[in-house]
Every structure is written in structure tokens, then in C-alpha cells.
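Asker: Using only what follows, build the 3D model:
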Amino acid sequence: MKFRDAVGLEIALRMCEAAIRQAAREGALVSVAVVDAGGHLVTFQRMEGAEIAGPVLAPGKAYTSVAHRMTTADLAPLAAPGGELYGLAGDRFVCFGGGIPLWAGYGEGERVVGGVGVSGGTVAQDVACAEAAASVWRTG
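Answerer: You can find the predicted model right below:
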């Protein structure tokens, strides 16, 4: 694994490409967003024909994964009725699968340095596409 301490444009673009390749395999039309440690957009790509909500939901999923330092799939049950974080969803927080935080460092120095969000397919497709993007981050 290569060590990176920030999400740059080059790796973010490669992550988007990986997510879009996975979406093509899944038969989905998606939007993909990569954000930095502050939740600010680094890059965004939308497949032709992808749903109109993608430009809002994909960056929202990426931001949410950074803000909570967990995948949005793992956050979803916590934000559902009866969950510890019920009521969290709304405004900038998107609490269903497709957002993955990007980690850097090791041990006590490990921290979230960005996130990826995918929207447009089923939740399972969005998660698979986001995981394809995150694997680019992990392997370089």
C-alpha cells in the first residue's frame, strides 16, 4: 500500500474511473464524488443518463463518510428510526450506502483524509462502485 496523506486530483480522478468501470459492470448509471479531509469536493463525474439526484447525493455521501469516519452503509442503521443517531439524515448528511471514508497513516496516527460517494444505482451497486474507488486509494 502506498502512503498518502491527502487526496489529490490525480488519485481522485483514477478513483472516479474505477467507480464508473464498476458501474458499467453492474449495469448502473452513477455519479461519483471524491472529497478531501474537510469534505470539500476534489472531483466529480456523472455518467451520461445518470439520475438527477446524483450531483447532490454522491458528494453528500462522501461528505458524510468523512464527517462520521465510517461508511454510510454502516451509518444507515444508526440513523434509522430507533437507531442511536436517528434524525441525523438531512441537510448535508446522506445516510444510506455508497459513501466510504479514505484513511491514511497507521496506528495512532491513522486519520480520515477524504471520502468517496457514489449514487445512481441500487444501494448494493453504489456500495460496490464506491468500494472499487476506495480500492484505488488503498493500493495506489
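
Asker: Only C-alpha atoms from now on, for both contacts and neighbour counts.
Answerer: Fine.

Asker: Most distant residue from the centre of this structure?
Answerer: Gly82 (24.9 Å; Cα atoms, centre = their mean).

Asker: element containing it?
Answerer: Using DSSP states H and E, Gly82 sits in no helix or strand.

Asker: Show me where the chain has its helices.
Answerer: Under the criterion DSSP state H, the chain contains helices at 9-26, 54-68, 72-79, 123-139.

Asker: contacting residues around the shortest one?
Answerer: With Cα atoms under 8 Å, 6 or more residues apart in numbering as the test, helix 72-79 has contacts from 61, 64-65, 83-89, 94-100, 127.

Asker: returning to that earlier point: of the helices of the chain, flag the one that's most buried.
Answerer: helix 54-68 (a mean of 26; mean count of other Cα atoms under 10 Å).

Asker: residues near the closest residue in space to Pro59 that isn't next to it in sequence, how many?
Answerer: Nearest non-adjacent residue to Pro59, counting by Cα to Cα, 6 or more residues apart in numbering: Ala33, 5.1 Å away. Look at Ala33: counted by other Cα atoms under 10 Å, it has 34 neighbours.

Asker: how about this one, so we can line them up?
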Amino acid sequence: MKNKSALELVDVKRIASAAEAEALKNHWAVTIAIVDDGGHLLWLQRLDGAPAISSHIAPAKAHTAALGQRESKVYEDVINQGRVSFLSAPAIHGMLEGGVPILHNGHCLGAVGVSGVKSSEDAQIAKAGIAALVL
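Answerer: You can find the predicted model right below:
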């Protein structure tokens, strides 16, 4: 039998706090979502001024990154390179940059999804949150 690491509430709070700090430092109004390795929502935080739609997009980006065990930008790039049939992939709705998996020892522990500013800035916030774990 194998053991696997899992995110605990203290980890989720650490990620959320660091992601929020990165967003606030840059004056970005975003929604931050954190999911477990199965894409199940553990945390959702909508900062003041974040668009309402971002509360749907951020969890979708996180879900996609967790299940795919890669950044959601990979899927955006595939589609932008002409493989539009990928839009029909089942259970994947957040195929935009801004979803980043949390990887540790070759395993995905979950992911962070951010929405509300430019996609590259969303990813910057997600990565800042994950960096707080010091894996």
C-alpha cells in the first residue's frame, strides 16, 4: 500500500494568504480558488472588486490544472495552435492560463486557479501562493 501527501487546511490557508498578498501588492481584484488532487474545491476567495464571473472561472482553472497535473495554459496553447476539437474534452472547462498544479515529489497535491486580471497575471498570483508552501 502506498501513502500519499495531501493538502491540509494550514497549507491551504498559507497558499491563499500568499496569493492574496501578491494580488493586493499589485492592486489586482481577483478570485482565488484552491482544489485538492481530485479537483474538489477547498478554498474560494473573491477579493473586493473582482468580477462575479471570476468566481466561476478560477475554480474551473484550478480543477483543470489538478486533473491534468499541468498548468491550464497547456490546454489554451493546444487550442490556440488549432486543435479546437480539444474544446469538447469532458469535464475540463478552465482551459485558460491561470491554473497551476501543486506538485510535490512527482505527485499532484491539488492546484490553484486565479481569475480577474490578465491570464499571465492570474498565473503569477497562483505561483506566488504555491511558492509559500516551500515544497
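
Asker: do you know how far the residue nearest to Pro59 of structure 1 is from Ala130 of structure 1?
Answerer: 9 Å (Cα to Cα, to the nearest Å).

Asker: what do those two both touch?
Answerer: Joint contacts of Ala33 of structure 1 and Ala130 (Cα under 8 Å, 6+ apart) are 116-118.

Asker: can you redo those as CSV with distance to Gly140 of structure 1 and neighbour count?
Answerer: Output for the shared contacts of Ala33 and Ala130 of structure 1, formatted as CSV (distance: Cα to Cα, whole Å; neighbours: other Cα atoms under 10 Å):
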residue, distance to Gly140 of structure 1, neighbour count
Val116, 15, 39
Gly117, 18, 37
Val118, 20, 38
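
Asker: Restricted to strands, list these.
Answerer: With strands taken from DSSP state E, the overlap with the shared contacts of Ala33 and Ala130 of structure 1 comprises 116-118.

Asker: now, among the residues you listed, which is nearest to Ala53 of structure 1?
Answerer: Val118 (11.0 Å; Cα to Cα).

Asker: In contact with the aligned residue in structure 2 for the closest one, which residues?
Answerer: Applying TM-score structural alignment, one finds that Val118 of structure 1 aligns to Val114 in structure 2. Counting by Cα under 8 Å, 6+ apart, Val114 of structure 2 touches 30-33, 54, 57-59, 61-62, 98-99, 122-123, 125-126.

Asker: swap the cut-off to 10 Å and go again
Answerer: 19, 23, 30-34, 44-46, 54-55, 57-62, 97-100, 121-127 (Cα atoms under 10 Å, 6 or more residues apart in numbering).

Asker: Over to Val30 of structure 1?
Answerer: 19-20, 22-24, 45-55, 58, 118-122, 125-126, 129.

Asker: and if we set it to 6 Å?
Answerer: Shown in contact with Val30 of structure 1 (Cα atoms under 6 Å, 6 or more residues apart in numbering): 47, 50, 119-120.

Asker: Please apply the same query to Ala62 of structure 2.
Answerer: 99, 111-113.

Asker: can you tell me which of these lies nearest to Leu7 of structure 2?
Answerer: Ala111 (10.0 Å).

Asker: The residue lying closest to the closest one once chain neighbours are set aside: neighbour count?
Answerer: Closest residue to Ala111 of structure 2 apart from its sequence neighbours, by Cα to Cα, 6+ apart: Pro101 at 4.0 Å. Residue crowding around Pro101 of structure 2 was assessed by other Cα under 10 Å; the count is 31.
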